[in-house]
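Asker: Give the three-dimensional model of this entry:
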Amino acid sequence: MKCYIKLIAVLDKDENRHFVELTPGLNIITGSSSTGKTALMEIFDYCFGSSDYTVPKGIIRDYAKLYYITLQFSKYMLVLARDPTEPQKGFIKELTNLEEIESLTKGKFNFFDDNFIYPLRDFKNKLNRHFDIDFSSIDEDDSKIKWSGRRSPTPSIRSFTSFCLQHQNLIANKHAIFYRFEEKEKKEQAIEHFKIFMGIVDQDYFYTKQKQNQLVEEIKSVERSIKREVNNESSIKAKLGIILDDYYSLTGNKLLNIEMDEIYNKPEKTLQLLKQNVIKIDSTSTNYEIRKKELDGLHSQCIAEKRILLNKKSTIESSINHISAFNEDLSSINLIQDTDIKTCQCPFCQSEINPMISEAHDLTDAINWLNEELQATPYLAEPLKEELNLVKNKIENKNKEIQEIETNLIKLAKETEDLQNKTSISQLAEKYQLRFEIILEEIETKKRSNLIKKLNDLKSEEKKIQKEINKRYSIERNLEKLELEINKMMNQIGEKFDFEESYRPINLNFLLKNFDLFHKDQKRNTNTYLRAMGSGANWLYSHLSLFLSLHSLFATHKECKIPPILFLDQPTQVYFPNFHDDNAEEFKPENSVFKSELAKIDDDLSSVKKMFKEFIEFCQNHKDENGDILTQLIVTDHVDNLDILQNNDKNKQKTNEQEQKSQNQIYDFNSYVRARWRNTGEGFIKLKK
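Answerer: Predicted coordinates:
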């Protein structure tokens, strides 16, 4: 998203304006301690919708009535303001009128109209739209919403600050890399939303994924229905088989001469065959007798098997009861812990006699074994209980078999009774055929084949959607490309910083799946994570290499929604840690280091110059087709008046006078200074006397 901060300002309680004007590229705000440098980042964060009011305590907090910033987009300017006394509100207004824009720094000041003040939630939503972040849903599966009762947090401009702000206590931190990542939820959101911020996915992607997941759920539902149908199919085939057997035993002839699978799968054809069927009775058939003997034999066998199972059940229950009773007795037994061996003494020579030492040792071993066995006894019941459940299930299944056999025997007896009551065999046969036809008609109406067709149609549609997603988004491949691009740029930048020799050549790797950063040692094939890299300089350069590479990505990818704006608060503190004592009117490196480190001040100053040289070159390397710088680096620090080219590029060939002049202009430290607060009374807030 092409934009930059043009103005960071405070309106004090006397209606006076205090501001710093910024430009694309490198912006340096330098000065002594307690002049308001760090407050610039906090004011930006607060005006950018932060719920926390973190502007440092002091003169700015005491006198501020209103904080405001302006963001310059290509065709308009956006003004954002916050009143510290009304933290739940925010002011947002789009400007194109030149007079209104100039009124922010000149002329009368009656700009902040109440009509543009909104509740903080609405303020953030309006700000989101300026960065093309207007997502109503980012859930890929609606069923999770129904199950959990809540939607996933939609992306917000608040996640941008994790990529744009490097605070004083963060920029050289070995334990943390990103602002706000100490909160697990915010870290996970930023990682999850990164593909949105980089323009890899849009709102349609999430709607399409929701539709796909709905199809997946429908597919599972139909598959369950088909599975039920398959189970039901076995049951129906069994019923049909029984009717066919009964018909055969009654008439001595088969009702149909086709296989059961064909009967089930082609019910309409089977019904046509039944209409043509003529019932024939074979009076000489012995099928009834055979069927009766078969059922009687099965009945006797099942009864016998059931009794065996009942005996086994009784034995197991008895064993469990014995173990339970033993456990109760065991709880009242005091386990033997040791033995007491007494020695005998000879009444004549007074010598000790120990004839039972070896027996005592054997007894001790026996006591220990017995104790272990007794302690293990309570657990013997567990496998028995499991076996008891298995036996009970077998008995239940055997009861069902017996019941089914008895039902068939009753039917045979009923046939004989009907015949005795002068019901003809033909009539009984017709009843069996009618029952057979009724079941076939039920099969035909269900039309299981429709479920299979529906399943195939759903699967085809789901594959079509997946193909569309792969074609339009290619998320994994695009994230892999971005990761490679980040790592390549990160190591190009890192080579220009003064990492320790043990990390050269620098080989930093950043993983987009979890935002981990580590140095990969190719020789040893080991990964050294930031927290183990040692030295504040290594931590600082790792942060700078990563964030500059990320902002290279933000500046050069047109679909990216994150503005290429990066705040760096006091990056030189690694070399000059004594900044809190810096109150001089002129920056002197020797005043900002500990006395014990004065010997290496020239080396430290050389490293700092390299750092600022890289800042300048980074901005110069990121321009659009019109030559306009795309990135904005805002560095707040104590260092000042650096001769950046001195002690740098020692091996570089001499340049001619014109080239030298051009180089001096590009690397002129003072040309990037937007504010300098060193003299007495100077600072971001200048109170009028």
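
Asker: From here on, just use CA atoms for contacts and neighbour counts.
Answerer: OK.

Asker: and the gap between the residue nearest to the spatial centre of the chain and S159?
Answerer: Most central in the chain under Cα atoms, centre = their mean is E188, positioned 6.5 Å from the mean C-alpha point. The gap separating E188 from S159 is 10 Å, by Cα to Cα, to the nearest Å.

Asker: So which residues of the stretch 351-500 of the chain form helices?
Answerer: In the stretch 351-500 of the chain, the helices defined using DSSP state H, counting those that start in this stretch lie at 357-376, 381-420, 425-446, 448-472, 475-494.

Asker: Please identify the most buried of those helices.
Answerer: Of the helices of the stretch 351-500 of the chain, the one with the most neighbours on average (mean count of other Cα atoms under 10 Å) is helix 475-494, at a mean of 18.

Asker: Can you name every helix or strand that that helix contacts?
Answerer: With contacts taken as 3 or more Cα pairs under 8 Å, 6 or more residues apart in numbering; DSSP states H and E, helix 475-494 sits against strand 508-511, helix 536-556.

Asker: Strands of the stretch 201-350 of the chain, start to end?
Answerer: Under the criterion DSSP state E, counting those that start in this stretch, strands of the stretch 201-350 of the chain are mapped to 344-345.

Asker: quick one on the thing from earlier: I'd like to know which of the helices and strands packed on helix 475-494 lies nearest to L120.
Answerer: L120 lies closest, by Cα to Cα, to one member of the helices and strands packed on helix 475-494: helix 536-556, at 26.7 Å.

Asker: by how many degrees do the closest one and helix 475-494 diverge?
Answerer: Per axes from the mean of the first three to the mean of the last three Cα atoms, to 10 degrees, the angle that helix 536-556 makes with helix 475-494 is 130 degrees.

Asker: Next, the structure of the following sequence, for comparison with the previous one:
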Amino acid sequence: MQIRSIILYSKSGEKRVLDFRLGELNIVTGTSQTGKSALLDIVDFCLGRDEATLPISPIFNTVAWYAVILQLPDTRILAARPAPRPGAKSVTNAMLEVGNDLGIPELPDLRVNTDSTQLRQQLGRRIGIGDTRSEPAPGSLLSPLSANLGHAVLLCLQNQDEVASKRALFHRQNERGIPESLKATIPYFLGAVPEDQATLQQQLTQAKRALRRAENDLKAAQEANQGIEARLESLLSEARVHGLLPDNSVDTSDRAAVIEALQQAASFRPTPTTQTRNSGGRNSSSPNSHPLSDGSCAPSQKNANS
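Answerer: Below is the predicted model:
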């Protein structure tokens, strides 16, 4: 992708066009304070940057739209942005148009038909930037990052002070968040990661989450199992104390045997009391009879002959 033209539209409808020769080195010269240093900011803005870094001067205060015409091997693309309103720090409105014989439109033909995010995504797809989602390191507070045209621009532009800088190599490298973005996306642009890196990373992340859930479920099941073992032993001891089970009759290491023994203990029913008449005319209970709930024996009844 090459820049074919940079166009500035004034509010009165006039336009200033700066054409470039494709496939050649272009050197822009001119007197001081004519806007040469702002060309990179204009290109960056037209390619989808939201932050308004354009100069504030009488020249740029008259601009209504900024536009660039990009040349691709098989087509041309017009990327245009309305000028930010006075005092605005950012703008997201944009215009994108594609055509093989696309020319320079007039001001009335410019209209907003997209936003800066979609503009970068569509331009990125046109030049072959795929879905390259980069996952941050575990424990990092950074959000997942997808390489786009904005990251590619960082590798293509350099301001005058950046060219002479001993501490920065890339465009806007000293700005907050830019070093992290460069670190995450340069491997993709160098071809060090495959096109399906985003899909593979997403699958890996999902697999790690599933593994953590399974490990947590296993831990919870093990803790619950320990609680069940303790409860079974407690019930078994209680059944032995009450004489429902003989001592040491069950192997406590065999859960199935313990459960079966407890089921038998739960189904235990005491032998019912049988009353008989003795020779003295009083009722007496059998040797296996049980006392009443208040602890007294059954009252005697008078003989029917008395």
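
Asker: and the helices and strands packed on helix 475-494 of structure 1, which is most packed in?
Answerer: By mean count of other Cα under 10 Å, those have helix 536-556 as the most buried, with a mean of 23.

Asker: what stretch of structure 2 lies opposite that helix in the alignment?
Answerer: Aligned using TM-score structural alignment, helix 536-556 of structure 1 spans no residues in structure 2.

Asker: And stretch 426-436 of structure 1, by the same measure?
Answerer: Counting by TM-score structural alignment, stretch 426-436 of structure 1 has no counterpart in structure 2.

Asker: Now do that stretch: everything it contacts.
Answerer: Residues outside stretch 426-436 of structure 1 that contact it (Cα atoms under 8 Å, 6 or more residues apart in numbering) are L240, I243, D246, Y247, L250, T251, L255, L274, I279, K280, I281, E415.

Asker: okay but the fifth one is in contact with R291, surely?
Answerer: No: under the criterion of Cα atoms under 8 Å, L250 of structure 1 is not in contact with R291, lying 9.6 Å apart.

Asker: Settle it for me: which of the two has more neighbours?
Answerer: L250 (27 against 19; other Cα atoms under 10 Å).

Asker: Can you tell me the closest non-neighbouring residue to that one?
Answerer: Nearest in space to L250 of structure 1, with sequence neighbours left out and distances taken as Cα to Cα, 6 or more residues apart in numbering, is Y288 at 6.2 Å.

Asker: separation between the one you found and E86 of structure 1?
Answerer: On the measure of Cα to Cα, Y288 of structure 1 and E86 of structure 1 end up 96 Å apart.

Asker: With E262 of structure 1 instead?
Answerer: In this view, E262 of structure 1 and E86 of structure 1 are 79 Å apart by Cα to Cα.

Asker: Check I200 of structure 1 too.
Answerer: Distance from I200 of structure 1 to E86 of structure 1, by Cα to Cα: 37 Å.

Asker: Show me which of those two is the more surrounded one.
Answerer: I200 (18 against 11).

Asker: That one: what secondary structure?
Answerer: Here I200 of structure 1 is recorded as coil under DSSP: H, G, I helix; E, B strand; the rest coil.

Asker: Touching, it and R472? I think so.
Answerer: No: when contacts are counted by Cα under 8 Å, I200 of structure 1 is not listed as touching R472 (9.2 Å).

Asker: tally of neighbours for the equivalent of S249 of structure 2 over in structure 1?
Answerer: In structure 1, S249 of structure 2 lines up with L255, judged by TM-score structural alignment. L255 of structure 1 has 23 neighbouring residues, counting by other Cα under 10 Å.

Asker: what residues are up against L255 of structure 1?
Answerer: L244, Y247, Y248, N277, Q433.

Asker: Thank you kindly, that will do.
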